[in-house]
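In: prediction below, plus the sequence it came from.
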Amino acid sequence: MEQLRDAAAEGRIDLDELDSRLEQALKSKTHAELAALTADLPRPSSVESRPPLVLKGGMHGASRGPGRWEVPGQVIAHGGVGGVKIDFTRAACRLREVAVEAYGEMAGVTIVIPDGWAADTSGMDPGVGGLKDKTTPDRLPGTPLIRLTGSGGMAGVVIRHPNRRERRKLHSNPTQG
């Protein structure tokens, strides 16, 4: 409902449309029904102008997440010698699609996406290290598509859903962030 009010305040939907969608939101019984109410909203202009997130593994590695963070339209990850991990499981994302450029280099890049999100890895060059896509194609309405490009380099790129340990942590502390 907050996303709908924001969209109306920013002029992305008119007040009649806001009233109609808020009424539908109150009648919704599932997350999928709620997600469908915001899936077709135009992106806010502030999101479009947000600079890309650039992560460089360097010698010691780099990571983003698993806490709350706002996802920009583009993420660039260079594994370097230390590696990079991008965890979208608690990220706030109002975009329908996120472009992620991943370069495995020497230590690799790991990308963790929530269940219900999907990935398109067709633009990825596996390189020597390869690409491991362990995601499912079961994309829920209103959730982002991660469009992955780049190169696996020497160490490779992995994109997956949370593993067992990460799921336990998510369930044991659902409000972390």
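Out: Received it, and whenever you're ready, just let me know what you need. Bear in mind the structure is a predicted one, so any value in this text is a computation, not a measurement.
In: CA atoms for contacts and neighbours, from now on please.
Out: Will do.
In: count of neighbours near residue 101?
Out: Residue 101: 19 surrounding residues under other C-alpha atoms under 10 Å.
In: my read is it is in a helix, agree?
Out: No - per DSSP: H, G, I helix; E, B strand; the rest coil, residue 101 lies outside any helix segment and is strand.
In: take a look at this one as well, against the first:
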Amino acid sequence: MIVIPDLHQIDGELRQPPPTPAHRWTGTEWVFDPDKQTELNQLECLKLCAAIDAVADATRHAIAGDALRVLEYEQAARDAKAFQEGGFPSGEVPLSVAAWVVNDRTARQAAEDILTKASILNDAVLRIRTVRLQGKEALRLEMSKGNVDAARQLADETITQINRLSHELAPPLNLRQ
């Protein structure tokens, strides 16, 4: 492609560039293509939703660690709950609870600590999920109306809210066991 100020060589012809990416060449002029605009809006919506998801994923990872650690926490919480419901029998301490019996911590204290942290983690994840899903749905609604700038603003606000949650939740959780 040869670029001459205000003209582009496209398909062997010199012509003005399209006014927007949603315009198509008819052979004689650029015309707005609503189908192309819809496609561009859909792609932008996917990009904005992916950005929100990425921030939410990073926030969850910062709070709880990787997915395998989350599975470990969930298993420990199930075991601690069963141990609690069984009345904390001293001869039947689940291995995942016994692993947290350190530094003069009793099996009962370990189970209660695991359950407390599991509850805090669950609440944190649900708060992040709520902000993420509500933000994505609001931006999809704006995008469906063709309000691209409003959708971008909603994405920015949602990301800001998730980042705020990250700062609010991460230090107090102290889930690292």
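Out: Great, that's in hand. For clarity, every value in this text was computed on a predicted model and none was experimentally measured.
In: TM-score them against each other, please.
Out: Overlay of the two chains. TM-score (TM-score structural alignment, normalised by the length of the first structure): 0.22; 70 aligned residues with a C-alpha RMSD of 5.7 Å.
In: strands of the first structure, residue ranges please.
Out: Along the first structure, counting by DSSP state E, strands occupy 53-56, 62-64, 74-78, 84-87, 97-103, 109-112, 118-125, 131-134, 145-151, 157-160.
In: any idea which helix is longest in the second structure?
Out: Determined from DSSP state H, the single longest helix within the second structure is helix 107-144.
In: following that helix, which helix or strand comes up?
Out: Note on helix 107-144 of the second structure: by DSSP states H and E, the next helix or strand toward the C-terminus is helix 148-173.
In: in that next one, what's buried?
Out: 148, 150-152, 154-156, 158-159, 161-163, 165-166, 169-170, 173 (16 or more other C-alpha atoms under 10 Å).
In: now for it, which elements pack on it?
Out: helix 34-64, helix 107-144 (3 or more C-alpha pairs under 8 Å, 6 or more residues apart in numbering; DSSP states H and E).
In: how about the ones you listed in a markdown table, adding distance to residue 14 of the second structure and mean neighbour count?
Out: As requested, those are exported to a markdown table (distance: least, C-alpha to C-alpha, whole Å; neighbours: other C-alpha atoms under 10 Å):
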| stretch | distance to residue 14 of the second structure | mean neighbour count |
| --- | --- | --- |
| helix 34-64 | 23 | 17 |
| helix 107-144 | 34 | 18 |
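In: in JSON lines: these, plus distance to residue 7 of the second structure.
Out: Compiled in JSON lines, these are given as follows (distance: least, C-alpha to C-alpha, whole Å):
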{"stretch": "helix 34-64", "distance to residue 7 of the second structure": "22"}
{"stretch": "helix 107-144", "distance to residue 7 of the second structure": "32"}
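In: quick one: closest of those helices to residue 13 of the second structure.
Out: helix 34-64 (22.5 Å; C-alpha to C-alpha).
In: still on that earlier bit, export the strands of the first structure to TSV and tack on distance to residue 15 of the first structure?
Out: Output for those, formatted as TSV (distance: least, C-alpha to C-alpha, whole Å):
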stretch	distance to residue 15 of the first structure
strand 53-56	34
strand 62-64	37
strand 74-78	31
strand 84-87	36
strand 97-103	26
strand 109-112	37
strand 118-125	32
strand 131-134	42
strand 145-151	29
strand 157-160	40
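In: nearest to residue 4 of the first structure, of those?
Out: Taking the strands of the first structure one by one with C-alpha to C-alpha, strand 97-103 is closest: 18.8 Å.
In: now for the closest one, which elements pack on it?
Out: If contacts are counted by 3+ C-alpha pairs under 8 Å, 6+ apart, strand 97-103 of the first structure sits against strand 74-78, strand 145-151.
In: output the contacting helices and strands for the first one.
Out: Using 3+ C-alpha pairs under 8 Å, 6+ apart as the contact criterion, the secondary-structure elements in contact with strand 74-78 of the first structure are strand 53-56, strand 97-103.
In: ranking those strands by burial, who's on top?
Out: Mean neighbour count, computed with mean count of other C-alpha atoms under 10 Å, is highest for strand 97-103 among those, reaching a mean of 22.
In: just want the angle from that strand to strand 118-125.
Out: Angle between the axes of strand 97-103 of the first structure and strand 118-125 is 40 degrees (criterion: axes from the mean of the first three to the mean of the last three C-alpha atoms, to 10 degrees).
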